[in-house]
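Novice: Sequence first, predicted coordinates after that:
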Amino acid sequence: PARLHLSDLDAAMIGAFLEHLETERGNAVSTRNARLAAVHSLFGYAAVHAPEHAEVISRVLAIPPKRCDRAIVSYLTATEIDALLAAPNRATWHGRRDHALLVLTCQSGLRVSELIGLDCQDAHPGAGGGHVRCHGKGRKNRATPLTSRTAKVLRVWLAERDGHPRDPLFPTRAGGRLSRDAIARLVAKHATAAATACPSITAKNVTPHTLRHSAAMALLHAGIDTSVIALWMGHESPESTQAYLHADMTIKQRALARVTPPDTKPGRYRAPDALLAFLDTL
């Protein structure tokens, strides 16, 4: 790859690469579009720094994404979240760590990468709530407020954690940072345990991102404007929050309740006798 020149990466080669992803590697259209977005980002940078290749660059940037089906956002209800938070065994160190991590994730909606990057100094659980600071997607720092319940859990965990300011907030037993896979496994483990008390969880694929969706849906159900939710979740654009509107049946049900239903009766249409008599005369 180091020997490749920008002129070698023409539209034909990029198109062949995208075709390879779908036909030979079996990737979904969404994956193909994600790779194309990365290519477009690279060539957008090249358009500024290598204008002598403007013709090749413009043709690559003209490659369109494919349309694909979008799955409805999966999230946990308040009852399911309560069951999940009750699942860790808080008699053990791992259980208390997992409980604090799940409480923070379900309330704040932090991404996995943001959870992994949290240091002890990033948590500020004040008496009235407090906040956490994280280094988010796109190299953006943001602060997310905490409820009094979440702040209390974090205060207890920080006291037990007793780490230095730059130590990871949720460490492994050896003191290192949790990996993305480790967080996914602990979420899946506790979701399986929670399904005993709340069987509806069984029908859902509970991942760390599901908890992020759950936090956004909780805000939406509370009547928070989507522009505020976008800021809370660290979305680049409020348009990203529209997916939660599509998933929220309560908003659609409230809209339906305001619509006057058509004045029709169920069942087959039965013509009156006068109409039948008239038709017989034809």
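Specialist: Nice, I can see it.

Novice: contacts and neighbour counts: CA atoms only from here.
Specialist: Noted.

Novice: check which helix or strand covers the nearest residue to G109 once chain neighbours are set aside.
Specialist: Residue nearest to G109 in three dimensions, not counting chain neighbours: R212, with 4.0 Å by C-alpha to C-alpha, 6 or more residues apart in numbering. Using DSSP states H and E, R212 falls within helix 208-221.

Novice: Tell me the first helix or strand C-terminal of that helix.
Specialist: helix 226-233.

Novice: Which strands and helices lie in contact with that following helix?
Specialist: helix 208-221 (3 or more C-alpha pairs under 8 Å, 6 or more residues apart in numbering; DSSP states H and E).

Novice: got the buried residues for the helix it packs on?
Specialist: 208-220 (16 or more other C-alpha atoms under 10 Å).

Novice: what separates the top helix by length along the chain from the chain centre, distance-wise?
Specialist: Looking only at the chain and at elements set by DSSP state H, the helix with the highest residue count is helix 29-49. Helix 29-49 sits 22 Å away from the centroid of its parent chain (C-alpha atoms, centre = their mean, to the nearest Å).

Novice: Below is structure B, check it against A:
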Amino acid sequence: MEFDKLPTLSYERKMHRASLKLFLYFEYNPDIKKIIKETFYAKYSKTHRAWYILEASEIVKTLQTKLKGVAIVSEVITKRGVLKKSSVTKGKIKNISAENRLVLKQFREYLQGKRYSESTVMTYLMLVAGLVEYHNKMDLTRLDLPKVQEYVEKVFAPYKYSINTHRQFISAMKQFHEFYGTQIDTTQLFMPKKTRYLPTVLSKEEVLDILTVTANLKHRTILALLYSCGLRISEVLNLHIRDIDIDRRQLVVRGGKGRKDRYVILAETMVPLLSNYKMTYQPNGYLIYGRNFSQYSPESIRAFLRKSCKKAKIKKRVTPHTLRHSYATHLLESGIDLRYIQELLGHAKPETTMIYTHVAKKDLLSIKSPLDIALKELATKMRGGGFLSNQ
């Protein structure tokens, strides 16, 4: 197939279900659909009328590699996340002037220079780009508080952006003001109160059920590491052979969230499992590797975890991070001091770890419900005849 006759797959980054996703737009093509579903475990959003995959490092480059000779992969940023089919076929892009595109490009470089993670850089860039497009015809140095408020009222509220996305937008605007020198009084920018969600937690029995039904050795090792060490998915993917110290039963997490290293205890039961895994797969470099010893895909982990939960007949919405939440909660229920749990999880603030006190059941189960107390007192009266003698 000639290059100029290949179909086009356009992508854009935007927040969806509390995390950054890569939305994919293309005219129906069975080959493209098969690749994005089997390789990237893409899901279809009826709301956005598009396929989407989880945003990750080098994901676009991987997408281009997998679709080479099948489709042309190009970026398309659309107004307020709405894209019509005609826009894709005509190759239209976001309605931003060349001058403002240069500003956004420089803003991205500015954020990268401040050493923000690529995920944070792209989130801030996309949020600011929405505002820039909305006020595209005006000089950006004239942006002020009323203009920002107008955008929030006309876009964020009607399209029901989450509170956390709204907070990210305010943080992004502060960075943009610092970079470009607008007329925005950043001290007056309203920051909504952060939404606090209680984490989903599995019981110990449910965790064991998931591990039991996971037959694949590599998959079982990954899930066991996530739970037994309380690791984030990125921390598991970045583990190298050198990070495992079997003799000392320790695992070192390098460059975790906030670019912090930390040591984590390696469970005794992980030692034979890891030995079996290393003997079978003989990793060289990354402990958990994908094709050609490259870094393993986070989408793959999420996919086989869903399958394991289905086999284990678990109805809760379980993600790899659920295993980390379960690890912390089970430690707390076992009587481990909150300060140690904070250290093991790599939390910068104790307030972050405190959320697990709301889901730990050890102390909660010691509290008697008024209904239980009332029924117990009633039963005592009836056995002693006191209740009946008053009738």
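Specialist: Yep, that arrived. The structure presented is a predicted model; accordingly, all values stated were derived computationally and were not measured.

Novice: now what about the TM-score between them?
Specialist: Once superposed, the chains reach a TM-score of 0.73 (TM-score structural alignment, normalised by the length of structure 1), with 240 aligned residues with a C-alpha RMSD of 3.0 Å.

Novice: before we move on, the earlier item: which residues does the longest helix of structure 1 contact?
Specialist: Residues outside helix 29-49 of structure 1 that contact it (C-alpha atoms under 8 Å, 6 or more residues apart in numbering): 18, 21-22, 53-54, 57, 60-61, 65-68.

Novice: Only the buried residues of that helix, if you could.
Specialist: Neighbour count says helix 29-49 of structure 1 has 29, 32-33, 35-36, 40, 43, 46-47 buried, by 16+ other C-alpha under 10 Å.

Novice: follow-up on the earlier one: what's the counterpart of the residue nearest to G109 of structure 1 in structure 2?
Specialist: Under the alignment (TM-score structural alignment), R212 of structure 1 pairs with R324 of structure 2.

Novice: residue contacts, its match?
Specialist: Neighbouring residues of R324 of structure 2 by C-alpha under 8 Å, 6+ apart: 226-227, 229-232.

Novice: Recalculate using a threshold of 7 Å.
Specialist: By C-alpha atoms under 7 Å, 6 or more residues apart in numbering, the contact set of R324 of structure 2 is 226-227, 230-232.

Novice: Please apply the same query to R249 of structure 2.
Specialist: 265-266.

Novice: Can you tell me how far the aligned residue in structure 1 for it is from S148 of structure 1?
Specialist: Aligned by TM-score structural alignment, R249 of structure 2 pairs with G129 of structure 1. For G129 of structure 1, the distance to S148 of structure 1 equals 4 Å [C-alpha to C-alpha, to the nearest Å].

Novice: Which of the contacts of helix 29-49 of structure 1 ranks first by neighbour count?
Specialist: Most neighbours among the contacts of helix 29-49 of structure 1, by other C-alpha atoms under 10 Å: I57, with 24 neighbours.

Novice: and the aligned residue in structure 2 for K189 of structure 1, what element?
Specialist: Aligned counterpart of K189 of structure 1 in structure 2: K307 (TM-score structural alignment). According to DSSP H and E, K307 of structure 2 maps onto helix 298-311.

Novice: And that helix, what does it pack against?
Specialist: With contacts taken as 3 or more C-alpha pairs under 7 Å, 6 or more residues apart in numbering; DSSP states H and E, helix 298-311 of structure 2 sits against helix 204-213.
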